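> here is my input, please return the structure:
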Amino acid sequence: MTTPDAPYGRLLLLGLALLLAGAVVLLHDGTAPRPAPNHAQPAAVRTTPPATHPAAPARPAAGPGNADGTTTPDPTPDTPTASTRPVPSDQPVSGDGPAGDYAIQRLLDRSTPTDLPPSTARHLTRLAARVWIAETTGTGRATWPAYFTGSDLRAPYHDVRVQAAVAHQAGQPAGRAEVRLVWAGADAAGEFRDGRTARVLLELHHNEWEPVR
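Now for the predicted structure:
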């Protein structure tokens, strides 16, 4: 068995001791190797402002759906307004009573104007009204005995009034006229109606107009 040389062994032990002593000094001092400073330039900061976009237009309120799935705005509802046009005062209204007779006369004059002189037309309409009241009520029949030949009135009307009348020439000869009447009255059962129509024929005899059938 061989042993190492004494000088070589001493040197080895001395080197290990020095290494241990250096390590202890470093730990005791609290210092540690620091990384080398980084001299790289910092990244450039971008100063360009971000791009701006125009504001999107306001979307209309959703309305009924279209065939393609989109929606359309609801139209503004129409506000109804009351008509200010007055009702014509010359329009006859059933049930107005004597107050509405003027409107009936105006309508009759416009729809079938007389073809006789005004004075003759007025005389004939008044005469025809009297004849018709005698016809329907029996009052005044004695004035025209040839017209009312003794026939009795079996179902007389009452509250009779002529609402309107217009006279026209009735063919030839010129001394013959027809008067169209609109009248109102209650029958024997008490039913009152207005707007009834009738006609009376008149002929000129010895310068006098007389009712004829």
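
> when you work out contacts or count neighbours from here on, use the C-alpha atoms and nothing else.
OK.

> the closest residue to R176 other than its chain neighbours: which element?
The shortest distance from R176 to any non-neighbouring residue, by Cα to Cα, 6 or more residues apart in numbering, is to E203 (4.5 Å). Per DSSP states H and E, E203 falls inside strand 192-205.

> please give the structure of this sequence too, so both can be compared:
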Amino acid sequence: MTTIPRSPRLLLLSTAVLTVAGVALLGVPHGQEQPAPPSTAYATTDLSSPATVPPAGKPTGGTAPSAAPTASAPSSVGSALPPHGEGVAGDPAVQRNLEAAWPADLPSKDERVLLTAGRSLLRADATGVGRAQWPEVFGDSGQAVAPAFATARFRIQAAIARRDGSPDKAVVHLVWAGMDRGGNFTDLRITDWFSTRTIKKGKATWTPQPRT
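Presented below is the predicted three-dimensional model:
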């Protein structure tokens, strides 16, 4: 199942990024084969069936978004996305673009905790590695699950953690590359992981939301 963005603001931002990416691709020499369009995978959808929105700005995929307004998206994109297939060399540009499109709004300590968890969750979800660490998200870790993506060809290109409409709600927005079971390698995929914060005995803990 493909998740279609329902926010007009996200649709406008996605259009802007597609335009910027198109300009970047114009620099490719005539006659050179163009790569396939980007694919997008969300945490709450089948990872083998990506959508087609490149990374930029505030996401709305994954679990149901908060009814409260979230961080404001900028009116323009900070930098051009690298061409598809650029490899590891293009990842810093993806990270800069993501940070420019959605400025930081969390304490640095919370952001570090959320990013560490988000990366681990994405790797576990895509490749099956480390699912036992997240039984509240993946259920019975003893159940055999065929990984959707090859571990050797999986790479997180960029990641940010931001509030999700409330100081006690957050989303980790990740951009990544991977090869699926059919042997198709695609970069600039998008996955969102949502978390809520609870305070027990004076200590705040971020808890990833299970799949619905």
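
> just to revisit the earlier point, neighbours of the residue mapped onto the residue nearest to R176 of the first structure from the second structure, how many?
In the second structure, the residue matched to E203 of the first structure (TM-score structural alignment) is T196. A total of 17 residues lie near T196 of the second structure under the criterion other Cα atoms under 10 Å.

> same check on A6 of the first structure?
With other Cα under 10 Å as criterion, A6 of the first structure counts 8.

> please apply the same query to H168 of the first structure.
Neighbours of H168 of the first structure using other Cα under 10 Å come to 20.

> ditto for V166 of the first structure
V166 of the first structure, neighbours per other Cα under 10 Å, totals 24.

> contacting residues for it?
L108, D109, T112, P113, T114, A121, T125, V179, R180, L181 (Cα atoms under 8 Å, 6 or more residues apart in numbering).

> which SS state does the fourth one fall under?
Which is P113 of the first structure. coil (DSSP: H, G, I helix; E, B strand; the rest coil).

> find the helix or strand that Q143 of the second structure is a member of.
Here Q143 of the second structure is assigned to no helix or strand, by DSSP H and E.

> which SS state does the aligned partner of I160 of the second structure in the first structure fall under?
Residue pairing (TM-score structural alignment): I160 of the second structure is matched to V166 of the first structure. Here V166 of the first structure takes the strand state, with states given by three-state DSSP.

> what separates the match of E203 of the first structure from I190 of the second structure, distance-wise?
20 Å (Cα to Cα, to the nearest Å).

> same check, this time on D140 of the second structure
26 Å.

> who has more neighbours out of these two?
More crowded of D140 of the second structure and I190, by other Cα under 10 Å: I190, with 29 against 12.

> which elements pack onto the helix ranked longest in the second structure?
Counting residues, the longest helix found in the second structure (DSSP state H) is helix 108-127. Judged by 3 or more Cα pairs under 8 Å, 6 or more residues apart in numbering; DSSP states H and E, helix 108-127 of the second structure is in contact with strand 155-166, strand 169-179, strand 185-200.

> closest one to D125 of the second structure among those?
strand 185-200 (10.2 Å; Cα to Cα).

> which residues does the helix or strand following the closest one contact?
With elements assigned by DSSP H and E, the helix or strand that comes after strand 185-200 of the second structure is strand 203-208. For strand 203-208 of the second structure, the external contacting residues (Cα under 8 Å, 6+ apart) are V113, L114, V137, W193, F194, S195, T196, R197, T198, I199.

> give me whichever of the helices and strands packed on helix 108-127 of the second structure is most buried.
strand 169-179 (a mean of 24; mean count of other Cα atoms under 10 Å).

> what's the counterpart of W176 of the second structure in the first structure?
In the first structure, W176 of the second structure lands on W183 (TM-score structural alignment).

> pull the contacting residues for its match.
Contacts of W183 of the first structure (Cα under 8 Å, 6+ apart): V160, R161, V162, Q163, A164, D194, G195, R196, T197, A198.

> which ones are touching Q91 of the first structure?
Q91 of the first structure touches A103, I104, L107, counting by Cα under 8 Å, 6+ apart.

> to which residue of the second structure is the last one aligned?
What that stands for is L107 of the first structure. Aligned partner of L107 of the first structure by TM-score structural alignment: N97.
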